[in-house]
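Below is the structure, and that's it, no one-letter string:
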């Protein structure tokens, strides 16, 4: 099948503890006067038929931010903030499309063609998962596994993986046919992990 926008639910991952931001809710920190999550939603929403927001705190605030995009806020089904795969699992369960496109809430410059490029590679390689790689100016490879296009039919397998105590995203991907897609500009995947990084990004 050819994956189109109508086949994709966008999933904003905003359910973490924000430990490197002193426990602050990362998606609600402001960039140019607006929450980081809002910047990401503006880029993610046009690439998908619908939008979900994975949030475990301040859910009413996320619902307000997502209202212009008709986004639905969902929470982890597993306790104790077990990481991005728990948010992905909640998204796979909640989506009404065959695919979920996930992106973290701290990457305000994500590419406008993220879904298109991942879907094309997933089609070409007949894969179940497509994710992102970039190279820096020195040619060093970086993998960005939280940006991914994932078949919703993998939900049961992911739940079993997490219930077994596993947490690593790439370890779960390795259980399935996954393709890594090279993107030309690593800056579009820059993620803001601290308040200092946020201030530096805003100045730039």
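Arrived safely, thanks for sending. The model shown is predicted, which means the values in this text are computed figures rather than measured ones.

going forward, measure contacts and count neighbours with C-alpha atoms only.
Noted.

which SS class is the residue lying farthest from the centre of the chain?
Using C-alpha atoms, centre = their mean, the residue of the chain lying farthest from its centre is residue 138. It sits 26.4 Å away. Here residue 138 is coil, with the state taken from DSSP: H, G, I helix; E, B strand; the rest coil.

how close does it get to residue 184?
Between residue 138 and residue 184 the computed distance is 13 Å (C-alpha to C-alpha, to the nearest Å).

Which residue lies nearest the spatial centre of the chain?
Closest-to-mean residue, the chain, C-alpha atoms, centre = their mean: residue 103 / 1.8 Å.

does that residue sit in a helix, a strand or a coil?
strand.

Run a quick check on it versus residue 148, I expect a contact.
Yes. Taking contacts as C-alpha atoms under 8 Å, residue 103 lies within contact range of residue 148: 7.1 Å.

residue ranges for the helices of this structure, please.
36-44, 59-66, 84-94, 114-125, 155-163, 169-173, 195-203 (DSSP state H).

What residues sit buried inside the longest one?
Taking 16 or more other C-alpha atoms under 10 Å as the neighbour-count basis, helix 114-125 is seen to contain the buried residues 114-122.

What is the longest strand of this protein by residue count?
strand 141-151 (DSSP state E).

chain center to that one, what's the gap?
8 Å (C-alpha atoms, centre = their mean, to the nearest Å).

Show me what that strand packs onto, helices and strands only.
strand 99-104, helix 114-125, strand 129-135, helix 169-173 (3 or more C-alpha pairs under 8 Å, 6 or more residues apart in numbering; DSSP states H and E).

let's bring in a second model and compare:
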């Protein structure tokens, strides 16, 4: 049965160290008068039945930002900022739904139809994971693996992968039946990696 909104928990990944942003907490950086986390939360909120924020720093601030959306803050259970898979594991463990929709905190224009598109392909292909991809003019696919819909039953396998030292998102996805869902708008998956990029985007309203 195809997942519907009530079956899906949205997960905002905001637990990184922000190395390329000089150590700044990405989700709290301001774009057009609001923290990046708020821009992102606004997009999946209508697509999911519940929301989680994976954050390892400033949990009180994230809790305040997420309060209007009913979001709960969760932290990694592994030390040392081991990467997005650790945040994903925290979300899979905390979710009360059968599916988790993940998205990074630095992509303020993620598609408003992300959940429904991923859910359709996950169901129709009986996959465990559906992740977003975009295609260029030559038909070359660019995967966006942290924009994904996953079955929460994968948590134990992910935990074992991380405990064994695994860190690469796509290496873990390769252990499961995964489908790539192609979107046409590359800009929707643009992620902000530096303070200079953020400053540049202050002058650009984006795709809306």
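That came through fine. The model shown is predicted, which means the values in this text are computed figures rather than measured ones.

Could you save the helices of the first structure as JSON lines and add columns showing distance to residue 17 of the first structure?
What follows is these, written out as JSON lines (distance: least, C-alpha to C-alpha, whole Å):
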{"stretch": "helix 36-44", "distance to residue 17 of the first structure": "15"}
{"stretch": "helix 59-66", "distance to residue 17 of the first structure": "14"}
{"stretch": "helix 84-94", "distance to residue 17 of the first structure": "11"}
{"stretch": "helix 114-125", "distance to residue 17 of the first structure": "26"}
{"stretch": "helix 155-163", "distance to residue 17 of the first structure": "18"}
{"stretch": "helix 169-173", "distance to residue 17 of the first structure": "17"}
{"stretch": "helix 195-203", "distance to residue 17 of the first structure": "14"}
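
Nearest to residue 19 of the first structure among the ones you listed would be which one?
For these, the distance to residue 19 of the first structure is smallest for helix 195-203, at 11.1 Å, taking C-alpha to C-alpha.

can you tell me the mean distance of the closest one from the second structure after alignment?
The superposed helix 195-203 of the first structure is, by mean C-alpha distance after the TM-score superposition for the first structure, a mean 1.1 Å from where its aligned residues fall in the second structure.

what does that helix contact?
21, 31-32, 192 (C-alpha atoms under 8 Å, 6 or more residues apart in numbering).

could you flag which of these are buried?
21, 31, 192.

Any figure for the gap between the first one and residue 134 of the first structure?
The span separating residue 21 of the first structure from residue 134 of the first structure equals 25 Å under the rule C-alpha to C-alpha.

With residue 103 of the first structure instead?
In terms of C-alpha to C-alpha, residue 103 of the first structure sits 15 Å off from residue 134 of the first structure.

go on, residue 165 of the first structure?
29 Å.

higher neighbour count, these two?
residue 134 (20 against 9; other C-alpha atoms under 10 Å).

Contacts only, for residue 59 of the second structure.
Counted by C-alpha under 8 Å, 6+ apart, residue 59 of the second structure has contacts residue 73.

The same query, at a cut-off of 10 Å, please.
15, 53, 65, 72-75 (C-alpha atoms under 10 Å, 6 or more residues apart in numbering).

Tell me the one of those residues nearest residue 170 of the second structure?
residue 15 (18.5 Å).

re earlier: what two of the contacts of residue 59 of the second structure are the furthest from one another?
Largest pairwise distance in the contacts of residue 59 of the second structure, by C-alpha to C-alpha, is 15.7 Å, between 65 and 75.

Would you check how far apart the nearest residue to residue 186 of the second structure once chain neighbours are set aside and residue 182 of the second structure are?
Of all residues not flanking residue 186 of the second structure in the chain, residue 134 sits nearest, at 5.9 Å (C-alpha to C-alpha, 6 or more residues apart in numbering). Relative to residue 182 of the second structure, residue 134 of the second structure is positioned 5 Å away (C-alpha to C-alpha).

who touches both of those two?
With C-alpha under 10 Å, 6+ apart as the test, residue 134 of the second structure and residue 182 both reach 141-144.

closest to residue 40 of the second structure among those residues?
Distances from residue 40 of the second structure to these, taken by C-alpha to C-alpha, are shortest for residue 144, at 15.6 Å.

Please give me every residue in contact with residue 180 of the first structure.
118, 121-122, 129-134, 143-145, 148.

between the residues you listed, which is closest to residue 98 of the first structure?
Of the contacts of residue 180 of the first structure, the one sitting nearest to residue 98 of the first structure (C-alpha to C-alpha) turns out to be residue 129, at 11.8 Å.

quick one: the closest one from residue 109 of the first structure, how far?
Taken as C-alpha to C-alpha, the span from residue 129 of the first structure to residue 109 of the first structure is 22 Å.

So these two - more neighbours on which side?
A direct count of neighbours by other C-alpha under 10 Å for residue 129 of the first structure and residue 109 places residue 129 higher, at 26 against 15.

and the more buried one, what is it in contact with?
Counting by C-alpha under 10 Å, 6+ apart, residue 129 of the first structure has contacts 99-101, 118-119, 121-122, 148-152, 154, 173-174, 176-180.
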